[in-house]
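>>> below: sequence and its predicted model.
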Amino acid sequence: MSFAATTMLYFLLFTFIYLLFKLFLHPKQNTINHKKPPGPPTLPIIGNLHMLGKLPHRTLQSLSKRYGPIMSLQLGQVPTIVISSSKGAESFLKTHDIVFASRPKIQGSELMSYGSKGLPFSEYGPYWRSMRKFCTLKLLSASKVEKSGPIRKEELGVLVNTLKKASLVGEVVNVSEIVENLIEDIVYKMILGRGKYEQFDLKKMIKDGLTLMGAFNLADYVPWLGIFDLQGLTQACKKTSKALDEVLEMIITEHEQTTNTDDPKDFVDTVLSIMHQTIDVEGGQDLVIDRTIIKAILLDMIGASIDTSSNVIEWALSELLRHPRVMKILQDEIQNEVGNKRMVEEKDLKNFNYLDMVVDETLRLYPVAPLLIPRECRENITIDDYSIKEKTRVIVNAWAIGRDPDVWSENAEEFYPERFIEKKMNYLGQEFESIPFGSGRRRCPGIQLGMITVKLVIAQFVHCFNWELPHNISPSNLNMEEKFGLTIPRAQHLHAIPSYRLDDAKLE
């Protein structure tokens, strides 16, 4: 019997046993009617899992139009609330933030993030609070971001010279690839203190890991199906996790042999400088920074930096190529400020109002994470007359919120930066019409670093070069499909032809 047939047989057998249990053996539920948010009908065992499709953020947006912005789903055995409006997001992520501040345990983070020790996936409590404070102060503070400025400057200078040579022969360049490589080089030098390792492809491992953690894993929703690994995700997670662990061990060992902990040079040095130290946490327990925690932090920092920034830059450049009017306005703004004899400096960024609008509009349409990392209800609570039980999972559809026509008007699907002329976004958790970095206690701590990198790269690309699509592609037929995961990269790489537009530009 084939594997597929055996799997189906097991599934049908357990379905039958489960239905017998529900019908005859399960204790009767309390008859008190707890009002749940509206939602679609469910199937036995899998609930609504079959409805999610390949692009769950789009499917959930469509369902929310039928059942409402606060919608109830049953994902396997997990009761789930899906939020698709700014008002709902504000209620869950601000008004009742502490109730929904924790994370559910999911197989991907347990296997890939050392038992969910990474900052994004750890449950709310003393450990998470202590590690967030450490990462914010020691790794992501304003002074640390400023200190890494020369790295961004150097790597962008090298790339501009490479693109300048390509422009001389009218070469079609893979914009997605060069942006990813640029961000990878910046991140490695900032975090690891060096460029790429030739003996392994860390970027690919990270991207594979993010894809696996973003997948809807049956084991997370129907735990007893986990032993069969029907999707192959458990095996894939273990394989990728093992490969990443070997790489991180090598990186840490390399730094241990060369680091002067009294004078840390990069992120790894900084983390190693507090190895074995004890952090006083709440509840009377002390936290010792061990090797596992260090690897979890490094994995967070590398993964969160490479994929997120490169995706935002790629989507921004894609929309600029589709909208020559917007590209021209942005180029004129930058040229009026810095002239055409030098490249953009980070100190110039504060003067580019239209660039801010372009980035805000890109983040509205293409948030860093289409579905924010799920939260978990820590206690029974009633919101808007809906009864929400402890352990209910909460998914915030940031992608749908940014495209809500009730907030952004009927042209919500259109790339139109001017909508931000009188609306300044700071992404610090007080505005819920667009929440690309999340909000509340679980908001992304690396916003400042990410925004500076994104804005500088976009500004440099459009200031130093004019860009055209390949001859067989027009702005109206450029493929803008996305892939789903923790992030939403382009489904197809972006290709374009650069032409150098400055007069012997130099970095000052």
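In hand now; what should we look at? Because the structure is a prediction, the values reported are computed rather than measured.
>>> going forward, measure contacts and count neighbours with C-alpha atoms only.
OK.
>>> longest helix of the protein?
For the chain, the helix with the greatest residue count under DSSP state H is helix 291-322.
>>> go through it and flag the buried ones.
292-322 (16 or more other C-alpha atoms under 10 Å).
>>> other SSEs contacting it?
helix 175-191, helix 202-214, helix 233-258, helix 267-272, helix 324-338, helix 353-365, helix 447-464 (3 or more C-alpha pairs under 8 Å, 6 or more residues apart in numbering; DSSP states H and E).
>>> which one of the ones you listed lies closest to Pro374?
Nearest of the helices and strands packed on helix 291-322 to Pro374, taken as C-alpha to C-alpha: helix 202-214 at 10.3 Å.
>>> what is the closest one packed up against?
Applying 3+ C-alpha pairs under 8 Å, 6+ apart, one finds that helix 202-214 makes contact with helix 107-112, helix 233-258, helix 291-322.
>>> can you put those helices in a markdown table and add distance to Ala101?
Shown next, in a markdown table, are these (distance: least, C-alpha to C-alpha, whole Å):
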| stretch | distance to Ala101 |
| --- | --- |
| helix 107-112 | 17 |
| helix 233-258 | 26 |
| helix 291-322 | 19 |
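>>> quick one: which of those helices is nearest Glu418?
Proximity to Glu418 (C-alpha to C-alpha) singles out helix 291-322 among the helices and strands packed on helix 202-214, at 13.5 Å.
>>> which helix or which strand is home to Ser499?
Per DSSP states H and E, Ser499 falls inside strand 495-500.
>>> now the closest residue to Glu314 other than its chain neighbours: how far from Phe21?
Nearest non-adjacent residue to Glu314, counting by C-alpha to C-alpha, 6 or more residues apart in numbering: Ser176, 6.1 Å away. Separation of Ser176 from Phe21 (C-alpha to C-alpha, to the nearest Å): 52 Å.
>>> and Leu119, by the same measure?
39 Å.
>>> list the residues that contact the residue nearest to Glu314.
The contact partners of Ser176, by C-alpha atoms under 8 Å, 6 or more residues apart in numbering, come to Ser310, Glu314, His493, Leu494, His495.
>>> count residues in the vicinity of the residue nearest to Lys203 when sequence neighbours are not counted, would you?
Once flanking residues are discounted, Lys203 sits nearest to Glu184: 7.2 Å by C-alpha to C-alpha, 6+ apart. When neighbours are counted by other C-alpha atoms under 10 Å, Glu184 registers 23.
>>> take this one as well and set it beside the first:
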Amino acid sequence: MSFNLQVLIFASLPFILALFVLKSYVSPSNSHKDLPPSPPKLPIIGNLHQLGSSPHRALHAMAQTYGPLMLIRLGSVPVLVASSVEAALEIMKPHDLVFSNRPKLSIPSRILYSSKDIAFSPYGEYWRQIKSIAVLHLLSNKRVQSYRHVREEEMALVIDKIQKADGSVVNLSELLISLTNNVICRVALGRKYEGGKFNNLLHRAVGLLGCFSVGSYIPCLRWVDKLSGLERRVDKVAKEFDEFLEGVIYEHVNKKGGDVKCQDLVDVLLDIQRNNMTGFPLENEMIKALILDMFLAGTDTTFTSLEWAICEVLRHPQAMKELQEEALKIGQGRSMIAEDQLEKMVYLNAVLKETLRLHSPIPLLVPRTQVYINAWAISRDPSMWEAPEEFRPERFLNNPIDYKGFHFELIPFGAGRRGCPGIQFAMIINQFALANLVYKFDLAVVGKDSLDISETNGLAVHKKRPLLVSATPSV
């Protein structure tokens, strides 16, 4: 975001100076008394220059002055920012329908087939149909459970790699990325696509979805996106992903036989297409957009939450001790903690809830119409949380607050109609992986930077530095 913004400010400087001169001679005729409080803004770019590299933190700081419901300008676009439980609840519950649309953003539109996916498609009949397909056929409890063997096999491979390191340094961040990507590859596409090419493509696409497009907010300055090379990079990634997914669909259409019980998500979508199980033709572009949703939303947010959880328990030895004791009690010497045992791990789930509170994967959620909900600020509100900056999993013991969209103090996955439909799919990976890592190994941090909690932004907010550990068997 920072490079494009610097180009934008430099390019806009003559216009800004001219408008400042004009503004000194002309007074606004409308006082806008009924609008929420607004911070001062610059002509053309509005408040864009104030967002910096961490918009969720900048908006949280601004809310301390202008209140939990404020109006800012991103270029020519007025945007409402909600930073309190009360404001979020009003937007996502009684007024959920009014705020269920998505703004038209250039980058998601180019990568996701004119926003034919679930996350970015406009609210309406098409969105309702594809969300219904996802909820009923791709993300149902039965479907998620059917891929249990995939999670078990991939987790066993991670454990094996750590064991083979024999106490030497392990880049746990890389292993967690690999675990998440491999699970989703097998579930969505039927097999793993290992190697640098696919991972590089996925990394570039996720990075671009986290970029700021000047043209989306200041149409007259769309040329800045071209000048910076952003449009070219987006179109290149979109083309490469389309070619990859065309190949995947071709493989699935032409494969012979196969076990219906082991269908991947492409198989399921092609069955729906062939049997005309929807009220409209399910075109290949729609299938590709849905599969891209799984990768671009699922891999990044799932991996980053798991990485933050391990980082936090390593930073807090007492939390690690309690988590490991619980895991050893549940595991009872078996080779692995089974998924059906995870619901008994009360402290494990408290650790994950506390991680999601402190490290919301997408801090501002996906914007609704022209509304940003600062989930990161809400989960650190001192009026709602005692010692909000501290990592205290105990706050969720004997506490009904959950992350599924019914408690607005904790909404890392959103809520209402546009809440994330893949919560169960993501969280079972996190629960299973975290439980078995602490069950199988005593983890020790290598290097002082490993526990640094500095952030880097993209589609999700990542830990800036990789998590390097040494691991010795705990059982």
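Arrived safely, thanks for sending. The structure displayed is predicted, hence computed values, not measured ones.
>>> residues in the second structure aligned with the longest helix of the first structure?
Counting by TM-score structural alignment, helix 291-322 of the first structure pairs with residues 284-315 of the second structure.
>>> next one: the matching stretch to chain centre, how far?
Relative to its parent chain, stretch 284-315 of the second structure has a centroid offset of 6 Å by C-alpha atoms, centre = their mean, to the nearest Å.
>>> same thing with stretch 322-342 of the second structure?
Relative to its chain's centre, stretch 322-342 of the second structure lies at 28 Å (C-alpha atoms, centre = their mean).
>>> in it, what counts as buried?
Applying 16+ other C-alpha under 10 Å to stretch 322-342 of the second structure flags Leu323, Gln324, Glu326, Ala327, Leu328, Ile330, Gly331, Met336, Ile337, Glu339, Leu342 as buried.
>>> tabulate those in a markdown table, adding columns for distance to Val260 of the second structure.
Listed next are those as a markdown table, based on distance: C-alpha to C-alpha, whole Å:
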| residue | distance to Val260 of the second structure |
| --- | --- |
| Leu323 | 38 |
| Gln324 | 38 |
| Glu326 | 37 |
| Ala327 | 35 |
| Leu328 | 37 |
| Ile330 | 33 |
| Gly331 | 32 |
| Met336 | 28 |
| Ile337 | 28 |
| Glu339 | 23 |
| Leu342 | 28 |
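>>> so which of these is the closest to Glu455 of the second structure?
Once C-alpha to C-alpha is applied, the member of those that ends up nearest Glu455 of the second structure is Leu323, at 24.9 Å.
>>> wait, what's in contact with the closest one?
Residues near Leu323 of the second structure by C-alpha under 8 Å, 6+ apart: Tyr347, Leu348, Val438.
>>> kindly report the same for Thr304 of the second structure.
Applying C-alpha under 8 Å, 6+ apart, the residues contacting Thr304 of the second structure are Pro361, Ala460, Val461, His462, Lys463.
>>> rerun at 6 Å
Counting by C-alpha atoms under 6 Å, 6 or more residues apart in numbering, Thr304 of the second structure makes contact with His462.
>>> can you tell me which of the contacts of Ser176 of the first structure carry over to the second structure?
On the basis of both residues aligned by TM-score structural alignment, their matches' C-alpha atoms under 8 Å, what survives of the contacts of Ser176 of the first structure in the second structure is Glu314, His493, Leu494, His495.
>>> among those residues, name the buried ones.
Buried by 16+ other C-alpha under 10 Å: Glu314, Leu494, His495, out of those.
>>> tell me the one among those nearest to Thr31 of the first structure.
Nearest to Thr31 of the first structure among those, with distances taken as C-alpha to C-alpha, is Glu314, at 52.9 Å.
>>> hmm, back to that, ok, now how distant is the alignment partner in the second structure of the residue nearest to Glu314 of the first structure from Leu306 of the second structure?
In the second structure, the residue paired with Ser176 of the first structure according to TM-score structural alignment is Ser173. Noted for Ser173 of the second structure: a distance of 9 Å to Leu306 of the second structure, by C-alpha to C-alpha.
>>> for Glu386 of the second structure, same thing?
For Glu386 of the second structure relative to Leu306 of the second structure (C-alpha to C-alpha), the value is 24 Å.
>>> same question for Asn4 of the second structure.
31 Å.
>>> check Leu19 of the second structure too.
Separation of Leu19 of the second structure from Leu306 of the second structure (C-alpha to C-alpha) stands at 48 Å.
>>> now do the same for Val407 of the first structure: its match in the second structure.
Residue pairing (TM-score structural alignment): Val407 of the first structure is matched to Met384 of the second structure.
>>> residue contacts, Ser84 of the first structure?
The contact partners of Ser84 of the first structure, by C-alpha under 6 Å, 6+ apart, come to Pro69, Asn397, Ala400, Ile401.
>>> tell me which element Leu73 of the first structure is part of?
If you go by DSSP H and E, Leu73 of the first structure is part of strand 70-75.
>>> for Asp449 of the second structure, which non-adjacent residue is closest in space?
Going by C-alpha to C-alpha, 6+ apart, Asp449 of the second structure has Arg465 as its nearest residue, at 6.7 Å.
>>> ok, Ala398 of the first structure touching Ala369?
No - with contacts counted by C-alpha atoms under 6 Å, Ala398 of the first structure stays clear of Ala369, the gap being 7.3 Å.
>>> more neighbours, these two?
Set Ala398 of the first structure next to Ala369 and count neighbours by other C-alpha under 10 Å: Ala398 wins out with 32 against 25.
>>> list the contacts of that one.
By C-alpha under 6 Å, 6+ apart, the neighbours of Ala398 of the first structure are Pro370, Leu371.
>>> counterpart of it in the second structure?
Mapped onto the second structure by TM-score structural alignment, Ala398 of the first structure lines up with Ala375.
>>> cool, and Lys239 of the first structure?
That one, Lys239 of the first structure, aligns with Lys236 by TM-score structural alignment.
>>> residues near that match, how many?
So Lys236 of the second structure, with other C-alpha under 10 Å, has 15 neighbours.
>>> and Leu172 of the second structure, what does it touch?
Contact analysis of Leu172 of the second structure by C-alpha under 6 Å, 6+ apart lists Leu467, Leu468.
>>> what do we get in the second structure for Ser102 of the first structure?
In the second structure, the residue matched to Ser102 of the first structure (TM-score structural alignment) is Asn101.
>>> quick check: that match vs Val371 of the second structure, distance?
According to C-alpha to C-alpha, Asn101 of the second structure and Val371 of the second structure sit 10 Å apart.
>>> try Arg334 of the second structure
From Arg334 of the second structure to Val371 of the second structure the distance is 49 Å (C-alpha to C-alpha).
>>> so what's Ile107 of the second structure closest to, chain neighbours aside?
Leu209 is the one closest to Ile107 of the second structure (C-alpha to C-alpha, 6+ apart), at 6.3 Å.
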